[in-house]
Every structure is written in structure tokens, then in C-alpha cells.
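Q: Structure for this input, please:
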Amino acid sequence: MTLKRIFLRLVLVVLISGIHSYEIPQATLVAFKPRGFQVSIPDSDGVQIFAFHGNVNKEMANREAGEMSVDILRPKNGRWVYENPRIRLKVGDVINYWLYVQVDGLGYPKDDLTWKVTELVDKDSSQATTPSTPTPGKCELSHTTVNGVRKCENELVFEETFDNLQRPKWENVVQFGGDPGYPFVLYTNKDDNCFVRNGFLHIKPTLQSDDDVTSGAQHLSGCTGTPNSEECTKRAAGGFYLPPVFSAQLRTKQSFSFCYGKVEIKAKLPVGDWIFSELLLQPKELAYGSKPKLTSGQINLALLRGNKDLVSNGQQIGAKCLHGVCELAMNDVCHREDFNETRQSLWSGAFHVYGATWTPDYIAFTVDGSEIGRVVPPRGGLHTVSEFSSFPSNPWATGTKLAPFDKEFYIGLGLGVGGFTEFPDDSTSGSYRKPWKNGEAKAIAKFWNKQSEWYPTWNDADSTLQVDYVRVWALPKNP
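A: Reported below is the predicted structural model:
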């Protein structure tokens, strides 16, 4: 590209500043083996040019042309796609790039973007398939709704690749861990606990000081929980300790929720005693009740307990055993559909794609494209399962057979520690027993006082949840 063309683009950017509201969507980048590279964005009305400028393992000097510099003049299958079949990339390479899109004669840049190669894929594999965007005028409506609106079948309705942390797309949960599960954490918006680096979201646990845990008091500014409740204000007293772990949880509650669809989250799960992963779908509205919150349901796409050697009832339940979980509860009675996949090595040792296909008839959990389990409601609906069959009044009876999983849910990404639901009381981790009992008043104190046993198993590199991307597609017409 000539300097003159770049100059003209900069002039266009200056002229349109403050006039137009188009925002370049997240790009999808793929590295092929043994060579080749592809980047694309979805098409939308008015787009005339898509331009990509990038360097491999070298910083971009402002809006320089870069080693890769190309204009794409027409879309393909609903996407604007640039493909370089010659470049040879390897895992660990970093592409620094910027994008330019011309829409209705006006130019829009997106600067200072970074993508790290974490895997090389076969060009004909499912991971190398460019997500489709329906051709305008040929939309077959899906069962999927997004923020209350029906979407076209197979449409990519949400994509996040964590080139940066977009606000207000992602909101930090700020509150003490509570219902459901009551984890021993304080979810914060601190940069130490939640940050984006080299194209990955990182969520990392840190510890409070001993004085704050054993004798402190905290009132959370900007609390996202119920005002004036224990979700926002707590005081340590008489052996009742404050949650000792700072962690984070991001959510799309205010920006994106959907009902039915296919979701995939590529992540490296954390390891460390009594840590667990939270790749959640949670209800946008508590349509079926709020006490307990699981009355309106919750889905965890990838629950992994971080203890490397955790045994309960003679079974391995730690970081070699991955779970996909649907939970619902009524009157403190909980029903849990739990599917697991056990292997010889730790699930936390590498990135995997955790997913679910959520339809009006079932919810299927997948790992790297392979199904590990499926929730299929009984003929009468989930409200007729044995735990709830004797209840005289059941709000799920007013919904579909999949209720409460028939309303819009949002995405949550987080890291929990301890709590009352994820670790059975008979658990042993290596040479020591779980130090607290689920539900007991001084559980946090017993956990904290055994810090010398569990904290040495944590480290910055491995005890961090890392997320590469999140994608959601509308269902096909007949899933």
C-alpha cells in the first residue's frame, strides 16, 4: 500500500470523527499447518472495503502498512476474509495488527491489536471453518433469541477474542461470594485479578492480609449484589472470617443474553487446591424465582476442581476429571445433571474448547467438538424429576419441558475457591483432608487456618483461568 493511500485514509478518519456510529467487530484469526493464515470479520450493510495490516513478532509503528498489507474489496460467504497461504507461523508467534473498514464511503480504523498463536489447525478442520453470516434477504429464523430478538439460523451472534477488555460489553461482578455455592472469595474489579494480555483474558486469585480476614470489615463500593446485604457488606468477628481470596468474574448481563444456541469457550483452566473454574451461563432475569438463585437455573460448561490429586468416595474428582453441569433447585432441594470426562493427564495442562449446544429439547456438553453428555428432560418436563415431584407448587410447570432453561441466559467467566457445593466433605487432596464442612458457620476460618497445606499448590502461571475466545451461534433450523 502506498503512503498516499494511507494518508487519504487518515483524512477520512478525521472527517468522520463523531459523525458515524459503525464499530469494527471482533476479527477471527486462524493459523494453519504447515503454513497459512486467515483473518476475517462478519459482513454488514454498507461495508465496501476491509483492510488488514500486520507484522509477525514485531511492533507496528502507528498505522504503518506492515509486512502483511491488503485491501479486500468483496465479502465471501457473509465474511470479509484475508488469507495468506504462504506465511509459516508457529505456536507462540505474535501478530500485531490494525484494521480499516470503509462503510458507505466513510473510513473506520481499529488500532493496536494483538493476537498470539496458540495452535495450528488443519485447514479443513472445524476450527478452521470461517463462521458464517447469513446473506441479507435469505434469513431463516432460528429458535435462538438474543436480547429478545429472533436471529437467523447459524448466525454468529457473539464473538470475543480478547484483543482488549471491552466495556461495557463485559461487566465485573463486585460482591462477596454467595448463593449459589457461597465460594470463599471476594469478586473484585482489581487489575491484579482480571486483565487482558497478548490476546488472552486472565483471571487470577490473590490473598487478603491475615488482619483483614480475621478482624476486618468491608463495604464494597460499586457492589453489583443486593444493596445492604451480605453480598456487599461484611465484618469479621468472633471467629467468623471474611472471605480470604480476591478473585474476579466477568459477565455480559447488561450487554448480551441469549436463549438457545451453540456456545464455545476456548480456555486453559486453573489448577491449585480448592480452586474451581466458572464458565457459566446464568439467567438474565430470575423468572422462576430467586430463593435460591438456582430456582432459575445455572449451567457450567467446564467445572474443573483444581486439586491435582483429589479423591472422594474412592473416585478421582480433581483436575483429571472435567464436568459439564446443569443445576436447578427448589425449596433448598437441588437437582444436578453432571457429566464428566476423566483422563490420565490434567485437563488444566492445555487449552481446550468447551461448549454446549442448547436447544428447546436438550442441552449437549462438548469438549474439543466431542459430546460428553446430554441433558434430556423427562416427558413431563424437568419439573417432574423425582426430587421435585412431591412439591404441590412448582413454577417450572408454567414453562416448557426444559424450564427453567427456556429463558435468556448471559455469559459468566470466573474463578472460585472453596465454598459449599463443589467439594464433597469426604474429599482428600493428596495427604490431607478437606479442612471444612459444607454449610458450617466457621468454614472459612477452618479453610484459612490450613493455608500452609493448600497455598503452596498455587502459582501465577497455572492457577489462573485463561480464555482465548468466546463464540455463540444461533441454532440451525433443525438442530
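
Q: contacts, neighbours, all on C-alpha from now
A: OK.

Q: show me the contacts for the nearest residue to L250 once chain neighbours are set aside.
A: Distance criterion CA to CA, 6 or more residues apart in numbering; nearest residue to L250, sequence neighbours excluded, is N172 at 4.7 Å. Shown in contact with N172 (CA atoms under 8 Å, 6 or more residues apart in numbering): T188, N189, A248, Q249, L250, R251.

Q: What sits closest to the last one if chain neighbours are left out?
A: In space, not counting the residues next to it along the chain, R251 is nearest to G412; the distance is 4.3 Å by CA to CA, 6+ apart.

Q: Next, the contact list for the one you found, please.
A: Residues in contact with G412 (CA under 8 Å, 6+ apart) are Q249, L250, R251, T252, E278, L279, L280, L281, Q282.

Q: which one of those sits closest to N77?
A: N77 has its nearest neighbour among those in T252, at 28.3 Å by CA to CA.

Q: Relative to Q282, how far out is that closest one?
A: 10 Å (CA to CA, to the nearest Å).

Q: Give me the neighbour count for K138.
A: Per other CA atoms under 10 Å, the neighbour tally for K138 reads 8.

Q: same deal with L294?
A: 27.

Q: Three-state assignment for it, please.
A: Assigned by DSSP: H, G, I helix; E, B strand; the rest coil, the conformation of L294 is helix.

Q: what's the most centrally placed residue in the chain in contact with, if anything?
A: Compute the mean C-alpha point of the chain, and by CA atoms, centre = their mean the closest residue is L413, 4.2 Å away. With contact taken as CA under 8 Å, 6+ apart, L413 is in contact with Q249, L250, R251, E278, L279, L280.

Q: wait, isn't the third one in contact with R167?
A: No - between R251 and R167 no contact is recorded; they are 10.9 Å apart, counting by CA atoms under 8 Å.

Q: Compare those two (neighbour count), which wins?
A: Legend: neighbour count by other CA under 10 Å for R251 and R167, higher for R251 (22 against 10).

Q: gap between the more buried one and I265?
A: 14 Å.

Q: I'd like the structure of this one too, to check against the first:
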Amino acid sequence: MFCIFKMQFMCLLFLMGCFVALVYAYEENDIQVIVKGKEVEISVHDNPEVKTFFFSMDIGEECTSDYKFVHNHEKNSTFFYKIDINKELRKDDSLRIIGIFETKDKVIAKTYDLIIDGSGRGVKQDIPKRSDCVLSETIVNSKEQPCSQVLIFKEDFDLGLSGWTYERRSRIFDPVPVQEFVAYVNNTYLYKGHLYLNANWVNDTYFRLDGCTSKHNGDKNILKRQCGPLSLRGGVTIPPVHSAKLHSSFTFKYGRVEIRARMPIGDWLFPYLILQPEGTYSEDNYVNHLRIAYARGNKKLQDNNAMPIGGDVLFGSAVLWSMNGSKEYMTIKRNLNEAPFGEKFHIYTLIWHKDRIIFKVDGLKYGTITHPDVLRTFDLNECFIVLGLTAGGGLNFRQDYLMPQQVKFMNGSVKATELFAENTKEKPWEQPNLVIDYVHVYTTHANEE
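A: This next block holds a predicted model:
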């Protein structure tokens, strides 16, 4: 996650080592970092023994080129340095300070790994000490992470959605029968540290989506279907549901993802908590992906073997596409005699290893995927995180998977959208939102279960 020590640091230590002893120890509260927009203030205080102070600063993945030398004390024997980094730091951004302190008879070197909190202060990360470090499998931005059990991505939805990008387009007839009966818009809001993704019915007779993110490759027909303008005449279908889907800029390969969320409740609603390979688009229709967890919104729903697959059944899966269509490798937890997964928050966990993918809920493991096709497919790329809420769809509610008498619309029919709206509106959605408390990603090691 962070840049490695630079050559200047090694040279500096060598030169100092010629006349002083090198020691790796220092008090925990010896440094203070405060961020004010593009300005970073660094203070070293309450230690009159320190004569000079060198430091280098790495911001996320960006390395600085050299060390700053601070000689003069401020009041109370405090070193103080203010630097303009030409980049505005935000909450949860990472910062590494490499400090070298010279006292009367020794040189002390220490690395500070910090996360910027909501007030702009640098807060120490809980990174294992070297003696406790278990080698990590995880890769971030093509760089191997040294230690496992380290938090590398933290989204608590306290301050905006700066690290996320919305998908904006209609999914009607795109393509049939995989279509979903929604248009993805910015249908979200933040409240008390929770992200709400909402689905609501609309009665529009005209559809046009400014800022459309369609990947139409110059095809004007696709562009019009996904972005508009469309008018309700001549057999044209207008999306009856508006919802939301967004994806992270953060990518990683191998690791532990934890999402605390409450599933939606309502017929044919479907949550997206997904890992999707870098190099693909959130807008792609036929794309391999890992489904961290999902529970369908229907309170009662059965497959064609009369097995329940409604809101009290949890799935984790991998979806692979080929010329023959999609294949889903599923793990299942049946929450029989308990409340549906939409009635309260649960922690959904996926642990992505090189040789297996583990699915957990509230700390309990309920499934593992070891199929070589799945492992080989997702070994190729880092993945980004997708969060979304949709309605219907031939992939999420396959016609050949459902008990026939329970579905009154055919995903591939010309009138599918109208029939979906007519039949679904008969029973109002009880809880038409996916609510997410947090998304955390940690480095993992080969033996983590």
C-alpha cells in the first residue's frame, strides 16, 4: 500500500551510522500531523533531547523524492514544519511519515502509518509489528502488501462518496432477456453514516439521462436505449423503476472484504455487493464477477425444485460468462426459522485466496468455492467493488430457475416490462432500499479461514 524506503534514506542512515548508534525505538505520542486542505503540519514535541529531525512523507501510493531537514525548535522544544503538498487530502486518505531523530548520543528512526480522520488529524494505523507480521497474499495497485490483517480500504460513509463513481443508464432491453427493469440514476443518500440505495416506481412518459455512462461503442441505437431521449409512444418502453449502482476506484487482488448491510425487502428486488475485474466496466452486461452476498427481496420464492430462495436464503457466488451464457457457482445459507436478511443488519464477508474463495455471514463460514475455472478467472486481475440495487433481470431471476407459477412475466418477451410493472405494483415494496453501514477491505494470508 505504501512506497518502500528510498535510496536517500539508506544513504542517510549509513552516514549517520558512522558516528552514532542506530536504535529503532521512540515514544508513541512523539509526532502530530494535522491536514488543512493541501497543507500538512508536522509537529515533534515534548522531547528536548532531540536536536535535529529529518522526515520524508508518502501520500498513499505517491513517494516524495527527498527528506526535509528541520533544525529549529519552536516553543516548548517542539519541532514544527508546514508543507504544501499541492493535493487536497480527505478523510481516510493514507499518509506515511518516515522520521529520523538525532539526539545527543543516538539516531532514532521510525515509520508512522497514518489515516486522516474527520477532523484532519493523522491517526496511527493498527499495522502489525514486524515480529508479528504474517506474510500477506494481497496485492494493491500491482504492489504486494507485506503483512496480513491490515486495513487497506475503509469506507464508513461519513463524508460523501468521493471514491465512488455512479453508473447512469437504462437497463431496459439491454440486452434481452438479461435486461433489468430499472434505470440507474443517483438514487442514493447518506444518513447517520449509512448509504441508502433506493428503488422507486416512476410513471414517466419521457426518458432522458444527462451524464449517461453508457459504453455504447458508437452504436446510436444502444446509446438511445440506454440514455434517451425516449418518448412513450410507438411501443417504446420507459424504465418503470429508478435505482442506483456505483463502483469504487480502489482495486485489489486477494483479501478479506467485510460489508455491514441490510438487504432490501420487496418482490423482485435484488442487491449488488460485487467484486468485478479491473479492465471491465460496471456497465458491461456479460462480465465475470464475484457476488459477496445477496438475498432476494421476495419474502416467499421457490426454485423449480420447490426449494426456498427468498429473503431468508443467503447466497454468495461467482458468475462466469462464456459463449453458452452464464454459469453461477453458488454457496447457500438457509436462514430457516429466523428473520429474513432484510430485517436487520448483518456482516457479509468474502475472503479471496489464491486457492479458494470463502463466504461468511456474521463471522460464520457457510461456503467455499474452489472450482479451478473460478480461481483461474479471478487470478488474472485486481477487482473493484460494486454496490447496487436492481429489480428483476434474467440473470438474477432466471426463468428456468424459478417455479413457473410464481412469475407472471417472461424476461425475454416484448411486454416483459409492462407485465413486470403490472404484477409487481399489486404488492407495494415493504423496504425498497439496500442500506450499507460500511465497506472494509483487509489484507489476508494463505491460512485465514
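
Q: returning to what we had before: quick one: common contacting residues for T252 and Q282 of structure 1?
A: Shared contacts of T252 of structure 1 and Q282, counting by CA under 8 Å, 6+ apart, come down to Y410, I411, G412.

Q: Mark which of the contacts of L413 of structure 1 are part of strands, please.
A: Of the contacts of L413 of structure 1, the ones assigned to strands by DSSP state E are Q249, L250, R251, E278, L279, L280.

Q: number of nearby residues for the nearest residue to T205 of structure 2 once chain neighbours are set aside?
A: Leaving out its chain neighbours, the residue that sits closest to T205 of structure 2 by CA to CA, 6+ apart is L232, at 4.9 Å. The number of residues packed near L232 of structure 2 is 12, by other CA under 10 Å.

Q: Alignment lookup: L301 of structure 2 to structure 1.
A: L301 of structure 2 maps onto L310 in structure 1 when the alignment is built from TM-score structural alignment.

Q: starting at the chain centroid, how far to the longest helix seen in structure 2?
A: Ranked by number of residues, the top helix in structure 2 under DSSP state H is helix 7-17. In terms of CA atoms, centre = their mean, to the nearest Å, the centre of helix 7-17 of structure 2 is found 39 Å from the chain centre.

Q: before we move on, back to that, now check the residue nearest to R251 of structure 1 against structure 2: what is it aligned to?
A: Using TM-score structural alignment, G412 of structure 1 lines up with V386 in structure 2.

Q: looking at this, its match is in a strand?
A: Yes - counting by three-state DSSP, V386 of structure 2 is located in a strand.

Q: Quick one: map F157 of structure 2 onto structure 1.
A: Counting by TM-score structural alignment, F157 of structure 2 lines up with F162 in structure 1.

Q: all helices of structure 2, in order?
A: Assigned by DSSP H, the helices in structure 2 fall at 7-17, 220-227, 372-378, 416-424.

Q: With D312 of structure 2 as the reference, name the closest of those helices.
A: helix 416-424 (19.7 Å).

Q: what's the mean distance for the closest one versus structure 1?
A: By mean CA distance after the TM-score superposition for structure 1, the fitted helix 416-424 of structure 2 averages 1.8 Å away from its aligned residues in structure 1.

Q: in that helix, what's buried?
A: The neighbour-count check on helix 416-424 of structure 2 (16 or more other CA atoms under 10 Å) flags A416, T417, E418, L419, F420, A421, T424 as buried.

Q: Which residue comes closest to the counterpart of E278 of structure 1 in structure 2 once chain neighbours are left out?
A: Residue pairing (TM-score structural alignment): E278 of structure 1 is matched to Y272 of structure 2. Excluding its sequence neighbours, the residue lying closest to Y272 of structure 2 (CA to CA, 6+ apart) is G388, at 4.6 Å.

Q: Quick one: residues contacting that neighbour.
A: Listed by CA under 8 Å, 6+ apart, the contact set of G388 of structure 2 reads L197, S243, A244, K245, L246, P271, Y272, L273, L434.

Q: change it to 7 Å
A: L197, A244, K245, L246, P271, Y272, L273 (CA atoms under 7 Å, 6 or more residues apart in numbering).

Q: returning to that earlier point: any idea how far the residue nearest to T205 of structure 2 lies from I238 of structure 2?
A: 6 Å.

Q: Also N433 of structure 2?
A: 21 Å.

Q: which one of those two has more residues nearby?
A: Using other CA under 10 Å as the criterion, N433 of structure 2 and I238 rank with N433 on top: 30 against 26.

Q: Which residues are in contact with the aligned residue in structure 1 for the more buried one?
A: In structure 1, the residue paired with N433 of structure 2 is T464, using TM-score structural alignment. By CA under 7 Å, 6+ apart, the contact set of T464 of structure 1 is H202, I203, K204, P270.

Q: leaving aside the residues next to it on the chain, what's closest to the second one?
A: Okay, so that is I203 of structure 1. C194 (4.7 Å).

Q: what about S312 of structure 1, how many neighbours?
A: Neighbours of S312 of structure 1 under the rule other CA under 10 Å: 15.

Q: before we move on, what about R262 of structure 2?
A: Neighbour count of R262 of structure 2, defined by other CA under 10 Å: 24.

Q: Aligned to it, what sits in structure 1?
A: Mapped onto structure 1 by TM-score structural alignment, R262 of structure 2 lines up with K268.
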